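Visitor: Next come a sequence and a model predicted from it.
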Amino acid sequence: MLAERLRDEADASALVLALPRGGVPVAFEVAMALGAELDVLPVRKIGVPGHKELAMGAIATGGALQVERDTLKAAQVSQAQFDAVLAQERAELGRREGLYRGNRPPARVEGRTVILVDDGIATGATMKAAVLAVRACRPARIVAALPVAPAGIEADFADTVDAFVCVAQPALFFSVGQHYEDFGETTDDEVRALLERAWNR
C-alpha cells in the first residue's frame, strides 16, 4: 500500500533509504515494488533516561543531531544526562553502520529523489534526524514515507520535506506497534540479509 502511494513520487532517479532496524523490511518491499535502489541510513533515538522509548532527540549517519527541546524540558533532563545517552547512541550508530554496510560505500544522494522509509513514527525525532542527514547531501527532493503516523504530524515536516506520504494516520495513536499484527524486533541479521538481497539484485 505504501509503494502504491509512492508511485507518483518516485522518478527514475529514486533512492529508497531505510531507517533501521524496523524500517528495513518496509523499505525493502517499497524498493522492490518501485524498482528503485535501496540503501540504509542508520539512525538512533536518544531516549529519556528511564523511558527509552520517549525520544529527547535522535542522531543519524553523518553527524546529524535532532534535539526535542520540549521533551528535554518536560522530562527535566540535565545536559550531562543528555550527553551521556548521546555518547552511547553515537557508539551504537557507528557499530551498526559498520555491521550493515561493511566496506560498501553509501549510495549517491546528490541530485536524486530520496524516499526515507521507516516502519512508522511517534514523535518523529528519528525521521527528522534522517532528513537533516540527507539534506546535507543535496538531494533533488526528499519524501518521508511511512505506513503509520499520528494524525497531523506531517505539519512538523512541512518545511523540511518535499512530500509526506503515509498510509494510515489514526486519531487515536499510542505507539507504532499497535498498528501491526506482528511487531517483533527486527534483528541485525534480518537487516543484513534484506540489504544483501537488494544489493545483489
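Guide: Ah, there it is.

Visitor: okay, CA-based contacts and neighbour counts for the rest of this
Guide: Noted.

Visitor: Output the contacting helices and strands for the longest helix out of those in the chain.
Guide: Assignment by DSSP state H gives helix 79-101 as the longest helix of the chain. For helix 79-101, the contact count by 3 or more C-alpha pairs under 8 Å, 6 or more residues apart in numbering; DSSP states H and E identifies strand 43-48, strand 51-60, helix 188-199 as packing neighbours.

Visitor: Strands of this protein, start to end?
Guide: Assigned strands in the chain, in chain order: 15-18, 37-40, 43-48, 51-60, 64-67, 113-117, 141-148, 163-168 (criterion: DSSP state E).

Visitor: And Ala168, how far from Gly94?
Guide: Using C-alpha to C-alpha, to the nearest Å, one obtains 32 Å as the distance from Ala168 to Gly94.

Visitor: Over to Arg197?
Guide: 23 Å.

Visitor: again with Pro20
Guide: With the distance defined as C-alpha to C-alpha, Pro20 ends up 13 Å from Gly94.

Visitor: More neighbours: which of those two?
Guide: Pro20 (24 against 14; other C-alpha atoms under 10 Å).

Visitor: And here is the other one:
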Amino acid sequence: MMFQDREDAGRQLARALVKYRSRHPVILALPRGGVPVAAEVAEKLDAPLDLVLVRKIGVPMQPELAMGAVVDGEQPVIVRNQDVIELTGVSERTFDAVCDEELAEIERRRERYLGNRARSDARGQVAIIVDDGIATGATTLAAIRALRKREPKELVLAVPVAPLETLQRLHAEVGAIVCLDTPQDFVAIGYYYRDFRQVSDNEVIAILKRFPAKKMTASGS
C-alpha cells in the first residue's frame, strides 16, 4: 500500500476507526509526523486532539536507529532496545547522555507546541495513539506505557503502516491495534509515502490551533 501523504494516510486510517466515534475517544498524536495523520482522525471522529511528547533515543553514530525512547513526565518513562544497545556496544553513560538530550528536546517542544494549552484527560476514556508509522516500536512502546499511567478505559494503537513483527510485540500492551498495511519486507516508514517531507514545528502548532484538547459540552464546561 502506498499513501500519497500523511493527510491521505490519516483519512484512510480514520475510516478504519470510525466505529470508535460513538465512544467519544481522545486522539493522542506522536509529534511531529503523527500530528497530520491524527488530525484527520480527530476530524472524522469529532474527537479532541493532544500530543504524547516522546522521543527516540538514537545510536550516536546512527541516530535513525533506536536504542530506546523516552516520554516526559514527573517520572520519565524510558524504554531500552537492549538488542540494539548490545549490538552497537553503547555504554550506559552514552545512553544516559543521549536520553538527557532528548528530554531537553521534549521540554522545548512542550513549550513551543503546547504553552498554556489545555491538555486532554485520558482517565476513563478510550485513548487512541496515532503515528505516521512504526519501525522498531521503541517510541510507540514508551508512549503506550506513559499513557497507561493516565488510566484510560482502553488504549488503541492506530497507524497506517508497520512491520507485523513489531505489532506482534506491541499487541499485549494495548486493547486493540488498527494498522492498514503490514508489509512482509518492511523497509522504512517513508518508503510507503509518496510525500514524506518533514513536518515543521509551525505545522504542528497550526494543526493544534484547529483542534482543541477538550471538547466543549452542551453546558459549556
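Guide: Received the coordinates, thanks. Predicted model only: the values in this text are computed from it and were never measured.

Visitor: So which residue is smack in the middle of the second structure?
Guide: With distances taken as C-alpha atoms, centre = their mean, Leu30 lies nearest the centre of the second structure, 2.8 Å away.

Visitor: Enumerate every residue touching the counterpart of that residue in the first structure.
Guide: With TM-score structural alignment defining the correspondence, Leu30 of the second structure maps onto Leu19 in the first structure. Each residue near Leu19 of the first structure by C-alpha atoms under 8 Å, 6 or more residues apart in numbering is listed here: Val40, Leu41, Pro42, Val43, Leu116, Val117, Asp118, Ala130.

Visitor: Neighbour count and distance to Val85 of the first structure for the residues you listed - can I get that in JSON lines?
Guide: Output for the contacts of Leu19 of the first structure, formatted as JSON lines (neighbours: other C-alpha atoms under 10 Å; distance: C-alpha to C-alpha, whole Å):
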{"residue": "Val40", "neighbour count": "25", "distance to Val85 of the first structure": "23"}
{"residue": "Leu41", "neighbour count": "26", "distance to Val85 of the first structure": "20"}
{"residue": "Pro42", "neighbour count": "25", "distance to Val85 of the first structure": "17"}
{"residue": "Val43", "neighbour count": "31", "distance to Val85 of the first structure": "14"}
{"residue": "Leu116", "neighbour count": "26", "distance to Val85 of the first structure": "25"}
{"residue": "Val117", "neighbour count": "31", "distance to Val85 of the first structure": "25"}
{"residue": "Asp118", "neighbour count": "24", "distance to Val85 of the first structure": "22"}
{"residue": "Ala130", "neighbour count": "29", "distance to Val85 of the first structure": "19"}
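
Visitor: who's in contact with stretch 98-118 of the second structure?
Guide: 53-58, 60, 69-72, 201, 204-205, 208, 213-214.

Visitor: can you do 6 Å?
Guide: With contacts defined as C-alpha atoms under 6 Å, 6 or more residues apart in numbering, stretch 98-118 of the second structure is touched by Ile57, Ile205.

Visitor: okay, that stretch sits on what stretch of the first structure?
Guide: Under TM-score structural alignment, stretch 98-118 of the second structure corresponds to residues 85-105 of the first structure.
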